[in-house]
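Peer 1: Please find the sequence and the predicted model below.
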Amino acid sequence: MRRAALALLLLVAACATPQERCIQTATRELRTVNELIAEIEGNLARGYAYQTYEITRPVWAICDWLPPAKEGGRPRPHYCLEDETETIRRRVAIVPDLERRKLVALREKQAELTRIAAAEIAACKAKYPE
């Protein structure tokens, strides 16, 4: 899933104009802060947060096909253990007061980054007019 998302992102980035790439770079931190704000607001609304982690476990898989045991028989599967990774999401407790303080700090950072990004976007549009 992650590989597909990364491939799609690279494909979209390759199609972007120089101005769009410049604007994407200029607003990267702002987008990250916006995502964090949305996550904290969701945590506060739910009363808990989600934590994700990955576990890896061996699973039996067909690795190869062996020749038939008898003439005219069917090929036989050869099994081996392969690692399978699964992403687990679980609920974790939050400290609401701490989350609210984080939210206040992030909103201040968001305001600062919005001003900076506006200037950088204007510079991108001046440097790469469409």
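Peer 2: Thanks, I have the structure now.

Peer 1: going forward, measure contacts and count neighbours with C-alpha atoms only.
Peer 2: Fine.

Peer 1: What is the burial count for L66?
Peer 2: Using other CA atoms under 10 Å, L66 has 11 neighbouring residues.

Peer 1: shouldn't it be in contact with Y79?
Peer 2: No: L66 is beyond contact range of Y79, at 10.1 Å (criterion: CA atoms under 8 Å).

Peer 1: residue ranges of the helices in the chain, please?
Peer 2: Per DSSP state H, the chain carries helices over the ranges 2-15, 18-26, 28-46, 96-127.

Peer 1: Pick the most deeply packed of the ones you listed.
Peer 2: When neighbours are counted by mean count of other CA atoms under 10 Å, the highest per-stretch mean among the helices of the chain falls to helix 18-26, a mean of 17.

Peer 1: Quick one: list the elements packing against that one.
Peer 2: Contacting helix 18-26 under the criterion 3 or more CA pairs under 8 Å, 6 or more residues apart in numbering; DSSP states H and E are the following elements: helix 96-127.

Peer 1: Against that first model, consider the following:
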Amino acid sequence: MTFKSRASVLAGLALLLGLSACATPQQQCIAGATADLRTLQAQIKETEATIARGYALHRQSIPVPSTRVCYDSKRRPYTCHRTAFRQIETPVTVDISNEKVKLASLKSKLAQAQRKAAPAIKACRQTYRE
């Protein structure tokens, strides 16, 4: 999964969590019932991207310390230190044939997860009618 697609997935999950407070009980139930499904979809997307690129991306956070001027409650300046984190991606060699086997396995699991989620979604809709 590329940084952009991972960021999109994370942003989507954050949005989902933020909206879950506003979501109806039915929507919350369906979101819970399809969590594994969404995880598999994200893994498939990441594996497809790896195959298309020909290499994987290793992601890590690098601390970036900085010093700046802060002010206390009486507006007196003092030096304060902050550490921000920056994501870096490093290309990693992978065996494309293994990635293709992994992709086939994930797609098989996705089909199983879809079959498993369907009755759960139906149950959510029957339990929490809108």
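Peer 2: Yes, it's here. Fair warning: this is a prediction, and the values are worked out from it, not measured in the lab.

Peer 1: what's the TM between chain one and chain two?
Peer 2: Counting by TM-score structural alignment, normalised by the length of the first structure, the TM-score of this superposition works out to 0.81. Behind it: 120 aligned residues with a CA RMSD of 2.3 Å.

Peer 1: that older thread, which one of the helices of the first structure lies nearest to T87 of the first structure?
Peer 2: Nearest of those to T87 of the first structure, taken as CA to CA: helix 2-15 at 11.1 Å.

Peer 1: Show residues contacting the closest one.
Peer 2: Contacting residues not belonging to helix 2-15 of the first structure are listed as R21 [CA atoms under 8 Å, 6 or more residues apart in numbering].

Peer 1: and that helix with helix 18-26, angle?
Peer 2: The directions of helix 2-15 of the first structure and helix 18-26 differ by 130 degrees, with axes from the mean of the first three to the mean of the last three CA atoms, to 10 degrees as the criterion.

Peer 1: Please name whichever of the helices of the first structure is nearest to E86 of the first structure.
Peer 2: The closest of the helices of the first structure to E86 of the first structure is helix 2-15. By CA to CA, the value is 12.0 Å.

Peer 1: Run the chain-centre distance for that closest one.
Peer 2: Centroid separation for helix 2-15 of the first structure versus its chain: 12 Å, with CA atoms, centre = their mean, to the nearest Å.

Peer 1: and what of stretch 104-115 of the second structure?
Peer 2: On the basis of CA atoms, centre = their mean, stretch 104-115 of the second structure is displaced by 19 Å from the centre of the chain it belongs to.

Peer 1: compared with the first structure, how much does that stretch deviate?
Peer 2: Here the mean offset of stretch 104-115 of the second structure against the first structure after fitting is 0.6 Å, by mean CA distance after the TM-score superposition for the first structure.

Peer 1: now swap in stretch 40-53 of the second structure and tell me
Peer 2: The superposed stretch 40-53 of the second structure is, by mean CA distance after the TM-score superposition for the first structure, a mean 0.6 Å from where its aligned residues fall in the first structure.

Peer 1: Residue range in the first structure corresponding to that stretch, please.
Peer 2: Aligned by TM-score structural alignment, stretch 40-53 of the second structure corresponds to residues 33-46 of the first structure.

Peer 1: Identify the residues contacting that stretch?
Peer 2: For stretch 33-46 of the first structure, contacts defined as CA under 8 Å, 6+ apart pick out 49-50, 94, 96, 99-100, 103, 106-107, 109-110.

Peer 1: Now check I55 of the first structure against the second structure: what is it aligned to?
Peer 2: Under the alignment defined by TM-score structural alignment, I55 of the first structure is paired with I62 of the second structure.

Peer 1: hang on, isn't its match packed against T83?
Peer 2: No: with contact defined as CA under 8 Å, I62 of the second structure does not count as touching T83 (9.7 Å).

Peer 1: Done for today, thanks.
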